[in-house]
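> Need the 3D shape of this:
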Amino acid sequence: MTTTTGTATLEAPQPTREDVEHVDVLIVGAGVSGIGAAHTLRERFPDRSFVLLDTQDARGGTWWTHRYPGVRSDSDLFTYGYRHKPWRGPSIAAGGEILAYLDEVIEEDGLAPHIRYRHRVTAASWSSEDARWTVEVSREDAGGTVRMTTDFLWMCQGYYDHAKPYRPDWPGLDDYAGVLVHPQSWPEDLDVTGKRVVVIGSGSTAATLIPAIAQDAAHVTMLQRSPSYFLAPPLTHELAVTLRALDIPEDWTHEILRRAYSAQFDELARLSHEAPDELHAFLMESVKPLLPEGFDVDKHLTPRYRPWQQRIAVVPEGDLFAALREGRASIVTDTIETFTEKGIRLASGEELEADVVVTATGFDLSAFGGVAFTVDGERVEFPERVTWRGVMISGVPNMAYVFGYFRHSWTLRVDLVCDLVTRVFERMREKGARSVVPELRPEDAGMQIRPWSDPENFNAGYVMRSQHLLFRQGDREPWTHMLEHAQEAEALPKADLDDGSLVYR
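Below you'll find the predicted structure:
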């Protein structure tokens, strides 16, 4: 086995047995969610066997696949880091630093022998008679397929379609003679030095990428159809600076900063619902001093939606705005009429000449990694199912999933979900149950079925494009999800596991 940090591959021993291998818990995904789930099993159920399967060449999920210049967190690392593992770096960190952090967790928990890379789960079939899952796995490292069985399936594969990024089909694409690239598949040999670059998009990816490449490019233009909200916090929280100067233990600093950031974003989430105009004014006023003189804030920085109906893009120290002030970057708000040989012609008639066009146009969601699920021979159609507390799916036994927050750090919810799943494990053990499945109760008959995401709550493009692929939610607990962190931090630890919504057998 070799274990290194940075972007090197972490290798784990691969099974050579030809027969079916069985594990107590099978975790799909070796990113932040899967590693968090594995840590929890190690800590609370050390007697249970488990394996993590991941399609990629190494750990990290998004942090492994996204390698565009400047890639970094858009959440603070005190809340994006795990509850059990203090974060010792700046509040906002680069992708390589996050991978190094995950490597430390893998090493400290001895997880490497349990992780198998280049293993793609293609199908999962539940048998009530056997009370276990049979999982088909494509061995992309060695060819062929293997079959595994497990008592419990824990889906931690994230929500990206890593293989196929989202890119609109603009007119004239074939006519463009320059370089066209998507951040999700950034070429290692792409050099933008002295080049004119147009970045299409205004979200977190564009806001991260532009300051990084503007240092070397001749000029970078951010072309947006509509603006996004931005927040420009310091790279390191002033409280962290104070605590470290006082030589406070790192685990204390981690917990204090974790609570401080959580409280800050809980307040922002509250304002987004209760006082959106007030929050809008705050966000606008906080960035105005960072902008070039005469900058048209109404045109280029005023979104069409209320704050946090889409994710707020974080630009630490206002680095995006620094690139604007220095003339190394600019913003154009318009729509694309067509690509041309030399660049892009806009609806206004203006043509943006570009040697490189970066389509930072987002991604598509993947429903459970595209795995085909069956229960007792019947295919599971997820749009016909509802969620149980954003953790399990109605009618699907012994399967949990991890989906983080849109507005808060993803990992805040990883910790809460891991706590809830282990409570379910404990309840099953107490009852002597081999299976647990969410099922609608008599009082849930006639319950209103709602979309996976309410557009009034969160309406990012990748969410709206994928609604038809995803499970739904009800109008009451425990059949709802996408609550704010402050709500779930109180509700999930108290969730009643014997209210009839979980059936133990």
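
> can we go C-alpha only for contacts and neighbour counts from here?
OK.

> neighbours around residue 315, how many?
Residue 315 has 21 neighbours, counted by other C-alpha atoms under 10 Å.

> ditto for residue 431
Around residue 431 sit 10 other residues, with neighbours defined as other C-alpha under 10 Å.

> what sits against it?
residue 504 (C-alpha atoms under 8 Å, 6 or more residues apart in numbering).

> likewise residue 361?
Contact analysis of residue 361 by C-alpha under 8 Å, 6+ apart lists 166, 167, 168, 182, 200, 201.

> Distance to residue 374, secondary structure and neighbour count added to those, as a markdown table?
Below are these laid out as a markdown table (distance: C-alpha to C-alpha, whole Å; DSSP: H, G, I helix; E, B strand; the rest coil; neighbours: other C-alpha atoms under 10 Å):
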| residue | distance to residue 374 | secondary structure | neighbour count |
| --- | --- | --- | --- |
| 166 | 28 | coil | 16 |
| 167 | 32 | coil | 14 |
| 168 | 33 | coil | 9 |
| 182 | 35 | coil | 20 |
| 200 | 40 | strand | 21 |
| 201 | 38 | coil | 22 |
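
> residue contacts, residue 208?
By C-alpha under 8 Å, 6+ apart, the neighbours of residue 208 are 70, 71, 72, 315, 320.

> is it true that it lies in a helix?
Yes - Residue 208 forms part of a helix when assessed by DSSP: H, G, I helix; E, B strand; the rest coil.

> of the contacts of residue 208, closest to residue 80?
Residue 80 lies nearest to residue 72 out of the contacts of residue 208, by C-alpha to C-alpha, at 11.8 Å.

> Do I have it right that that closest one meets residue 92?
Yes - using C-alpha atoms under 8 Å, residue 72 is in contact with residue 92, at 7.1 Å.

> Neighbour count: these two, which is higher?
Just comparing residue 72 and residue 92: by other C-alpha under 10 Å the higher neighbour count belongs to residue 92, 24 against 21.

> I'd like the structure of this one too, to check against the first:
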Amino acid sequence: MSAEHYDIIIIGAGLSGIGTACRIARQHPGKTLAILERRDRMGGTWDLFRYPGIRSDSDMASFGYNFKPWYSDTVLAKGPDIRKYVVDTAKEFGLYDKVKFGLRLDTANWSGTDQQWTVSALHEPSGETRSFTCNFLVNCAGYYSFDHGYRPHFDGEDTFKGAIIHPQQWPENLDYTGKKVVVIGSGATAITVVPAMADKAARVTMLQRSPSYIMAMPDTDKISMLLGKLLPKRWVFLLARKRNILIQRGLYLACQRWPERARKLLIAHMHKQAPNIDIRHFTPDYMPWDQRLCAAPDGDFFDSLNSGKANIVTDHIERFDETGIVLKSGEHLDADIIVTATGLDVQLMGGLQLELDGVPVPLTQKLSYKSIMIQDVPNYGWIFGYTNAPWTLKCDIGGQYLCRLFQHMDDHGFRVATPVDHFDSWTDTGVLDNFAPGYIKRAIERMPRQGKAPPWEVTMHYGKDKKMLVEDPVDDGILAFQTASKASSSADKDPWAATA
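Reported below is the predicted structural model:
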């Protein structure tokens, strides 16, 4: 079977992939585009995860697309609503039919002679291997494995008579009514699952090795509700988006500048929300924003503790037994269901192996360029969102940058763009070395590096990144451009035309 050719291929039909595709489709309608998706539905994370209470931990005014306003008075959206938002956006922009489902990616090989990528993928429903070629490849597949989460082995777990469930593989129609539930973990997933299960379960216990910072926040945007009575909806949305971005950025910078003061304020905030809970359960062993802050809409997590429907235990696991968990302290936690909210299994690029003329690319020996491209890898974009702000803010300005790059290449007759490190910018610092969740620490050695200074440095700073990606010249002396090679120049004068 011959390969299908497109000007641009996007990998992933989740929030990042569809957002990037919308940008490209609107600004470059003449370019052919395909979206390759591993699963049989679009939505990415928001279709995969189905655990109770699944929701965003960022407000939807800044988490959604700025070109597709999220009109709702609810601040943190539920997973099914986000999934519908992604699908509706794809249909509105004419992209739904451009998605090719059920494709497990294998390799993407760049041919220097043909100046194009060849992507090999297994079509899982049919068992066929399919090939696609493109001039530019954009990877929006996220940063973790969709096949399984991170699930450490616990001594004695085979003897446990109940169910052990990871949130990434939540059973459909699981009945936990009247059950004793233990949730292992203290991150955003645990903070969401505990109050969501507490109403039906007999009791929910959150077992943590170390506490997290949790902020109770209003789940209704009363300011926007008031403004909505006076101003057009679009204006209200834009004001909310700008306001929330500034608040998030200000909070992050304040925590970085005054970490001890921020730590005391956040611990005091948590203790005030649940004053009868021992404060040691609210005293993390790291500084604010070394990991993401957890959000509790309308303080639901704290309400579940105050009501007695849920509780916290801070300890280490000794082993599982038939009826629950034995802790290092000797305490026993009875359980019918154990939820292992133990994190993600990091997998970059959707597991895709990049090759240049058949030679594998050692990503751990390459720098990230503007957090959008990879050193020495031609015509390849990598959309990776923020860890200290709504993920999609970076995706949106990354998509704008790619559109500017495509326009620059078209205007000057270039076919290839490659980031080249001319000034020895190498450091041994990974792209997320300053971000400390366990799932990231476990994968540091699998990640590309970052350089000493921009554009090789990863700033996680929306203002700086927006200037660099949306305003600064595309031709910065670091991107190396090529016109069509002799092998492809006879096909067409259009630098994006398919080679013969």
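
> Would you map the strands across the stretch 151-300 of structure 2?
Along the stretch 151-300 of structure 2, counting by DSSP state E, counting those that start in this stretch, strands occupy 163-165, 180-184, 203-208, 214-217, 294-297.

> Nearest to residue 263 of structure 2 among those strands would be which one?
When the strands of the stretch 151-300 of structure 2 are compared by C-alpha to C-alpha, strand 214-217 sits nearest residue 263 of structure 2, at 11.3 Å.

> the helices in the stretch 151-300 of structure 1, which residues?
Using DSSP state H, counting those that start in this stretch, the helices assigned to the stretch 151-300 of structure 1 run over residues 204-214, 238-245, 250-274, 276-287, 297-300.

> corresponding residue for residue 381 of structure 2 in structure 1?
Per TM-score structural alignment, the equivalent position to residue 381 of structure 2 in structure 1 is residue 400.

> got it, and residue 363 of structure 2?
Residue 363 of structure 2 maps onto residue 382 in structure 1 when the alignment is built from TM-score structural alignment.

> which residues does its match contact?
Counting by C-alpha under 8 Å, 6+ apart, residue 382 of structure 1 touches 469, 470, 471, 472.

> Next: residue 62 of structure 1.
Neighbouring residues of residue 62 of structure 1 by C-alpha under 8 Å, 6+ apart: 31, 160.

> can you check residue 397 of structure 2 too?
Applying C-alpha under 8 Å, 6+ apart to residue 397 of structure 2 gives the contacts 465, 466, 469, 470.

> Name the SS class of it, please.
Recorded secondary structure, residue 397 of structure 2: helix (three-state DSSP).

> just checking, what residue in structure 1 corresponds to it?
By TM-score structural alignment, residue 397 of structure 2 lines up with residue 416.

> so where in structure 1 does stretch 212-221 of structure 2 end up aligned?
Under TM-score structural alignment, the match for stretch 212-221 of structure 2 in structure 1 covers residues 228-237.

> And for stretch 105-112 of structure 2?
With TM-score structural alignment applied, stretch 105-112 of structure 2 matches the range 121-128 in structure 1.

> got the contact list for that stretch?
With contacts defined as C-alpha under 8 Å, 6+ apart, stretch 121-128 of structure 1 is touched by 28, 53, 55, 132-138, 370-377, 397.

> One more: stretch 487-495 of structure 1?
In contact with stretch 487-495 of structure 1 (C-alpha under 8 Å, 6+ apart) are residues 416, 419, 420.

> so which helix or strand takes in the residue of structure 1 positioned farthest from its centre?
The outermost residue of structure 1, judged against the average C-alpha position, is residue 349 (37.2 Å), by C-alpha atoms, centre = their mean. Assigned by DSSP states H and E, residue 349 of structure 1 falls within no helix or strand.

> what does it align to in structure 2?
Residue 349 of structure 1 maps onto residue 330 in structure 2, by TM-score structural alignment.

> Provide a list of residues in contact with the counterpart of residue 62 of structure 2 in structure 1.
Counting by TM-score structural alignment, residue 62 of structure 2 corresponds to residue 79 in structure 1. Residues counted as contacts of residue 79 of structure 1 (C-alpha under 8 Å, 6+ apart) are 258, 261, 262, 409, 411, 412.

> burial of whichever residue in structure 2 pairs up with residue 173 of structure 1, as a residue count?
Alignment note (TM-score structural alignment): residue 173 of structure 1 maps to residue 157 of structure 2. Neighbourhood size, residue 157 of structure 2 [other C-alpha under 10 Å]: 16.
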